[in-house]
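> what follows is a predicted protein model with its sequence.
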Amino acid sequence: MSAQIFPRNANAIFLASLFGLVMLVVGIVAAMVGFYLSPWYTDVGIAPAQPVPFSHKHHVSELKIDCRYCHATVEKAATAGFPATETCMSCHSQVWTTSPLLEVVRTSYQTGEPVVWNRIYDLPDFVYFNHSVHVAKGIGCSSCHGRIDQQQLAAKAQPLYMGWCLGCHRAPEDYIRPREEVFNMEWDVNALSLAQRQQLVIEYQIPTDGRLTNCFVCHR
């Protein structure tokens, strides 16, 4: 009779070790997914430092300044555009003329050097996005930027993952609004029935045959 090579509890030790290894892998994967979806990775809700502490809440909600006054190219170009210093000074040559918070703006105006803002939404080079197309098709500012009119300091509202973008491309009727409401931050999609929104999709000639989910639409 051959001698016992492994101890009697070897099987139990092996199974426990295997279970522990599986749980370790699951834990690592869960931690990675959690980090990938967290604000530490997506920057959602985090306002980056800016050369001027510009408040959208003050300018949009309180002063009722239209988005297009500062983002002048949003209806006609791929980018919404940062406001020129001259735009800022059209008001601040008269108000807050000595505020230290606006020293950067005054210096920019005097020297001609533009203010260097830190981007909040910075898409990768392999992603194509056109603001003017989305505005023309009835997609409102708040659909992507959230209630930026309520933010003291601008922060990212959406992670901009591909799946999030595809959600709108697959069902534009869930997000579309009349063109005249695009810049209305308080617009509620339920203000129109589903049938009315579907009619807007037809009226604005938005493809519903799957073309909007083709790779080349965003990756060119």
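That came through, no problem.

> alpha carbons only for contacts and neighbour counts from here, please
Fine.

> can you list the buried residues in the biggest helix by length in the chain?
If you go by DSSP state H, the chain has its longest helix at helix 10-37. For helix 10-37, burial by neighbour count (16 or more other Cα atoms under 10 Å) applies to no residue.

> pick out the residue closest to the middle of this protein.
residue 158 (3.9 Å; Cα atoms, centre = their mean).

> quickly note the distance from that residue to residue 148.
12 Å (Cα to Cα, to the nearest Å).

> what residues are shared contacts of these two?
Common neighbours of residue 158 and residue 148, using Cα atoms under 8 Å, 6 or more residues apart in numbering, do not exist here.

> how about the helices of the protein, start to end?
Under DSSP H, the chain gives helices at 10-37, 39-42, 56, 67-70, 85-92, 103-111, 131-136, 141-145, 162-170, 194-203, 215-218.

> residue 85: how many residues sit nearby?
Residue 85: 21 surrounding residues under other Cα atoms under 10 Å.

> residues contacting residue 118?
48-50.

> among those residues, which one sits closest to residue 40?
residue 48 (12.3 Å; Cα to Cα).

> burial of that closest one, as a residue count?
14.

> and what of the one 10 residues further on?
Residue crowding around residue 58 was assessed by other Cα under 10 Å; the count is 15.

> what's the closest non-adjacent residue to it?
residue 152 (7.2 Å; Cα to Cα, 6 or more residues apart in numbering).

> that neighbour contacts residue 61, doesn't it?
No. With contact defined as Cα atoms under 8 Å, residue 152 does not count as touching residue 61 (10.4 Å).

> gap between residue 50 and residue 14?
Taking Cα to Cα, one finds residue 50 at 56 Å from residue 14.

> right, I mislabeled it, should have said residue 38
Residue 38 is 36 Å from residue 14, by Cα to Cα.

> one more: residue 190?
For residue 190, the distance to residue 14 - Cα to Cα - is 58 Å.

> could you do residue 126 as well?
Look at residue 126 and residue 14: by Cα to Cα, they are 47 Å apart.

> another structure for you, compare them:
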Amino acid sequence: MAQIFPEWMNETPKMAAIGTVVLGGVASLGLWWWGSPKHTDVGYMPKQPIEYSHKLHAGTLEMDCRYCHAYVERSPHAGVPSTQTCMNCHAQVKKDSPKLAALRDSWADGKGDKSIRWVRIHKVPDFAYFDHSAHVGVGVGQNRAAIGCETCHGSIDEMDVVKQEKPLSMAWCIDCHTAPTLNLRPVDKMTTMRWLPDPAWRDQAARIAKTLDPPGNLNATRLNPAGDQITVAAAGCTGCHR
């Protein structure tokens, strides 16, 4: 019987199998990237109800982050500024600006019906627990340190419109929880942008890391109202998944 197909056709099934594996792998990687926080969240820059410039307020005017985010040191949530906080300045400064119409309406309302609906940008999944106060106040006494605002939020003082700089993914969090020394800084430098550690602080951070449990891993503690030291975040699973 005459040969119908050329001999190279014998390799077709093998090549098809290899191609399927390669294309499947590429497709899987593509879907993983498309669904990862780095793709879906980094760069997220929603339009806010008021054109608030962090570059102006935190950069040019050098306002402390905690003036507006007043609960960051004592609450799991940093909070957003109330209308009253904004009007402390804007009752006099730019009080007739059309860009602040929503602020004036909220202030005049007085009932909360016209509260400013700020759009949240940074949010971890509902199955993960995050406590701001634990991160800006790690340890107690001489071993007290903080994670700087810019570590998670980027150079906020250079942003006219705030966007998400970091993925806030599990891997990203674990990188810090297992080696926090690189990100620890003095508490009074918490809001300082582009802060660089000096040799003395590097030594201090290394000493703080040795006091963590287990050594070198982030096991954040704070004092409760009774003055007792309590653990509020740990390197283990239960630190974030409760």
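Looks like it came in fine. Remember, it's a predicted structure, so these values are computed and weren't measured experimentally.

> hang on, the earlier thing: the residue nearest to the centre of the first structure pairs with which position in the second structure?
Matched by TM-score structural alignment, residue 158 of the first structure corresponds to residue 166 in the second structure.

> which residues touch its match?
Here residue 166 of the second structure is in contact with 38, 42, 152-154 (criterion: Cα under 8 Å, 6+ apart).

> which of those residues count as buried?
Buried among the contacts of residue 166 of the second structure by 16+ other Cα under 10 Å: 38, 42, 152, 154.

> save those as TSV, and put in distance to residue 63 of the second structure too.
Shown next, in TSV, are these (distance: Cα to Cα, whole Å):
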residue	distance to residue 63 of the second structure
38	30
42	25
152	19
154	16
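
> which residue numbers in the first structure does stretch 63-78 of the second structure align to?
Using TM-score structural alignment, stretch 63-78 of the second structure lines up with residues 65-80 of the first structure.

> for that stretch, buried residues please.
Result for stretch 65-80 of the first structure [16+ other Cα under 10 Å]: buried residues 67, 70-75, 80.

> same check on stretch 181-192 of the first structure?
181-185, 189.

> can you redo the residues you listed as a markdown table with distance to residue 174 of the first structure?
Putting those into a markdown table (distance: Cα to Cα, whole Å) gives the following:
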| residue | distance to residue 174 of the first structure |
| --- | --- |
| 181 | 15 |
| 182 | 14 |
| 183 | 17 |
| 184 | 17 |
| 185 | 16 |
| 189 | 7 |
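
> which of these sits closest to residue 24 of the first structure?
Among those, residue 189 lies closest to residue 24 of the first structure (Cα to Cα), at 43.9 Å.

> just the contacts of residue 118 of the first structure: which are in strands?
Of those, none are assigned to strands by DSSP state E.

> of the residues you listed, just say which sits nearest to residue 198 of the first structure.
residue 48 (37.6 Å).

> which position in the second structure aligns with the closest one?
Aligned counterpart of residue 48 of the first structure in the second structure: residue 46 (TM-score structural alignment).

> picking up where we left off before, pull the most distant pair out of the buried residues of stretch 65-80 of the first structure.
70 and 75 (12.1 Å).

> and the gap between residue 44 of the second structure and residue 151 of the second structure?
The value you get for residue 44 of the second structure to residue 151 of the second structure, if Cα to Cα is used, is 17 Å.

> and for residue 116 of the second structure?
From residue 116 of the second structure to residue 151 of the second structure the distance is 27 Å (Cα to Cα).

> and for residue 52 of the second structure?
22 Å.

> and what of residue 215 of the second structure?
Applying Cα to Cα, the value for residue 215 of the second structure to residue 151 of the second structure is 22 Å.

> now swap in residue 177 of the second structure and tell me
Using Cα to Cα, residue 177 of the second structure is found at 13 Å from residue 151 of the second structure.

> who has more neighbours, those two?
Taking other Cα under 10 Å, residue 177 of the second structure and residue 151 do not tie; residue 177 has more neighbours (20 against 16).

> that one -> the first structure?
Using TM-score structural alignment as the criterion, residue 177 of the second structure maps onto residue 169 of the first structure.

> so its match sits right up against residue 213, yeah?
Yes. Using Cα under 8 Å, residue 169 of the first structure is in contact with residue 213, at 6.3 Å.

> and for the second structure, the residue most distant from the center?
Largest centroid distance in the second structure under Cα atoms, centre = their mean is residue 1 at 71.7 Å.

> how far away is that one from residue 127 of the second structure?
Residue 1 of the second structure is 67 Å from residue 127 of the second structure, where distance means Cα to Cα.

> just checking, the match of residue 48 of the first structure touches residue 121?
Yes. The pair residue 46 of the second structure and residue 121 qualifies as a contact (Cα under 8 Å) at a distance of 7.3 Å.

> need the overlap of contacts for these two.
residue 163.

> list the contacts of residue 42 of the second structure.
Residue 42 of the second structure makes contacts with 163-167, as judged by Cα under 8 Å, 6+ apart.

> what is the equivalent residue in the first structure for residue 194 of the second structure?
Aligned partner of residue 194 of the second structure by TM-score structural alignment: residue 186.

> next one: the residue nearest to residue 58 of the first structure from residue 4 of the first structure, what distance?
Applying Cα to Cα to residue 152 of the first structure and residue 4 of the first structure gives a distance of 73 Å.

> more crowded one of these two?
The neighbour count for residue 152 of the first structure versus residue 4, taken as other Cα under 10 Å, is higher for residue 152 (15 against 7).
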